[in-house]
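Asks: From the sequence below, what's the structure:
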Amino acid sequence: MTIVEAVIIAIVEGLTEFLPVSSTGHMIIASSLMGIEKDAFTKLFEVAIQLGAIMAVVVLYWKKFFDFKRPLFYVKLAVAVIPALVLGYLFSDKIDAMLESPLTVALSLLLGGLVLVWIDRAFQRPGIHEEENISFGKAFIIGCWQCLAMIPGVSRSASSIIGGMQQKLDRNLAAEFSFFLAVPTMAAATAHSLILKDWELAPGVKSKGYEMLLGSTDKLVLFIVGNVVAFAVAWLAIRFFIGFLQRHGFRWFGYYRIAAGVILLILLGLKVIQ
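Replies: The predicted model follows:
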């Protein structure tokens, strides 16, 4: 992976992580189009640059994240992240295998787009407009919805927002809670990829993520640059998303996903993407 390729993937991550269009799916498409080899470092990079995107949420909502007078906020996030932690631990290898499948991404983009076109009309009578009114049970159910995003192309943002609206949150609150939930979820995924997971560099040769980075100056530079770019782009994307959502709802993201899914299926059929 070159520095230019790393920057492009980081831009894709920052743009799409908090929009309901699937950042993982778009990174798989981008790396496939650029012909980047799906080696251990590429897979690590695509997970670990989420760290930059996480920090964008923390900076934008720093008053919320560091308001220690409201401990229930942190408890709700902890409850909501439990399903992802459990399933992510149990099915880590299967999830990694799916990350190599552009066909899975294409079908998920298409089906998810149809759901987003329908979603604004499905939940027109929200009853919860403030985070304080989200119960622990509702937080847990939203966390269960988020687990659908373990399928590449589904979108963590889309699944958790849909879960929030299904639990009667208005769409702005559902989007914001999705941002908040992203922090512990993505922090756990990043920590697992860097510290706990054994990456196979070659048959019989394994390495922790942090060992891979510290053992190569080039890889460490790509990791740092990727996170800085992802942070800056995600910061802008979040600010755009909330304003766009207030004016237009989800349907345009649905139309985009449908078009992207169809185009990707065509590219796969023509063998432009393998």
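Asks: drop to CA atoms for contacts and neighbour counts, all remaining ones
Replies: Noted.
Asks: In the protein, what residue spans correspond to strands?
Replies: 198-202, 205-208 (DSSP state E).
Asks: Quick one: those strands as TSV, columns for mean neighbour count and distance to residue 43 too.
Replies: Conversion of the strands of the chain to TSV gives the following (neighbours: other C-alpha atoms under 10 Å; distance: least, C-alpha to C-alpha, whole Å):
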stretch	mean neighbour count	distance to residue 43
strand 198-202	15	9
strand 205-208	15	13
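Asks: Sequence B follows; please return its structure for comparison with A:
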Amino acid sequence: MDLSLLLVALVLGIVEGLTEFLPVSSTGHLIILGDLLGYNDDTSKVFKIVIQLAAILAVCWDYRERLIKVASGITTEPSAQRFVGLLFIGFLPAAVLGLMFHSTIKGLLFNPITVATALVVGGLIILYVEKRAYHPRLNSVDELRWTDALKVGFAQALAMIPGTSRSGATIMGGVIFGLSRKTAAEFSFFLAIPTMFAATAYDLYKNWALLRVEDLPVFAVGFIASFVAAMWAVKSFIKFISNHTFVAFAWYRIVFGIFVLATWYFGWVEWSEP
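Replies: You can find the predicted model right below:
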């Protein structure tokens, strides 16, 4: 096995785990890094599915007590049924629009230039949201109504554009619609579970023929790295936003996006273009 390929898998796995639940776009980072490292062939498509699965399993592990409680009470507890209903409603917009436009978006927008542009635009939107008066009316996921879940679900659908960030769209959408930062982040994590499992299953179905036994070591390294990094990132993120705004993430997006666009404009890096 090529050690350099294992190192690439380690780096991409860590990046996926660290960025999947932060408002900076994990998909965007993987597209840019994959292009820069030359790991953007057919095998890389399956690899990215595997490390994304690892990240969502890390969230399931972090919130295992809540999920087990919901699962055990789904047939008897109204609170558990209500929680599942909110996730289903929030999941619907991305599911329907994803089935309609998945192939078109992947064919046209999955490139570093689109990602960099979306990073900058998303960063500016976060700055705008943070400058507004902040008066949350919902301080717990249990306080959400079905209309709140649906609004956040439509915000999540915007993340089909690579570089937008699924967590960024849902969290900022939640804040705009009256959720506290912590509540918006936690609902974003929970909403990621059905959304990402569905996306992973769909992508695996579409790319099943690309699976090869010889790629298992690379996939294993990426999976473990992503799982561990995601567990750390989720816990650290919740602690961070309890006392901070999202401004730091906005400026990171803007600076990183402008840097990538500059390397493209001046010809310093030959990025894959639309």
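Asks: hmm, back to that, residue 225 of the first structure is nearest to which of the strands of the first structure?
Replies: strand 205-208 (20.2 Å; C-alpha to C-alpha).
Asks: from the chain's centre, how far out does that closest one sit?
Replies: 25 Å (C-alpha atoms, centre = their mean, to the nearest Å).
Asks: Packing partners of that strand?
Replies: strand 198-202 (3 or more C-alpha pairs under 8 Å, 6 or more residues apart in numbering; DSSP states H and E).
Asks: And the contacts of the strand it packs on?
Replies: 39, 40, 206, 207, 208, 209 (C-alpha atoms under 8 Å, 6 or more residues apart in numbering).
Asks: residue contacts, the fourth one?
Replies: So the one you mean is residue 207 of the first structure. Applying C-alpha under 8 Å, 6+ apart, the residues near residue 207 of the first structure are 198, 199, 200, 201.
Asks: ok so, going back, can you redo the strands of the first structure as CSV with distance to residue 100 of the first structure?
Replies: Below are the strands of the first structure laid out as CSV (distance: least, C-alpha to C-alpha, whole Å):
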stretch, distance to residue 100 of the first structure
strand 198-202, 15
strand 205-208, 19
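Asks: And residue 116 of the first structure, what's its match in the second structure?
Replies: Counting by TM-score structural alignment, residue 116 of the first structure lines up with residue 126 in the second structure.
Asks: And for that match, the neighbour number?
Replies: By other C-alpha atoms under 10 Å, 25 other residues sit near residue 126 of the second structure.
Asks: Excluding chain neighbours, give the residue nearest to it in space.
Replies: Once flanking residues are discounted, residue 126 of the second structure sits nearest to residue 250: 5.7 Å by C-alpha to C-alpha, 6 or more residues apart in numbering.
Asks: What lines up with the one you found in the first structure?
Replies: Residue 250 of the second structure maps onto residue 254 in the first structure, by TM-score structural alignment.
Asks: any chance you could map the helices in the stretch 1-150 of the second structure?
Replies: In the stretch 1-150 of the second structure, helices defined by DSSP state H, counting those that start in this stretch lie at 3-19, 26-37, 42-62, 64-72, 78-109, 112-131, 146-157, listed in chain order.
Asks: Give the buried residues for the helix ranked longest in the first structure.
Replies: In the first structure, with assignment by DSSP state H, the single longest helix is helix 217-248. For helix 217-248 of the first structure, a neighbour-count test (16 or more other C-alpha atoms under 10 Å) marks 219, 222-223, 225-235, 237-238, 241-242, 245 as buried.
Asks: with the second structure superposed, average distance for that helix?
Replies: Once fitted to the second structure, helix 217-248 of the first structure is off its aligned match by 1.4 Å on average (mean C-alpha distance after the TM-score superposition for the first structure).
Asks: my guess is residue 73 of the second structure contacts residue 84, does it?
Replies: No. Between residue 73 of the second structure and residue 84 there is no contact under C-alpha atoms under 8 Å: 10.5 Å.
Asks: ok, the aligned residue in the first structure for residue 52 of the second structure to residue 170 of the first structure distance?
Replies: Aligned counterpart of residue 52 of the second structure in the first structure: residue 50 (TM-score structural alignment). Look at residue 50 of the first structure and residue 170 of the first structure: by C-alpha to C-alpha, to the nearest Å, they are 26 Å apart.
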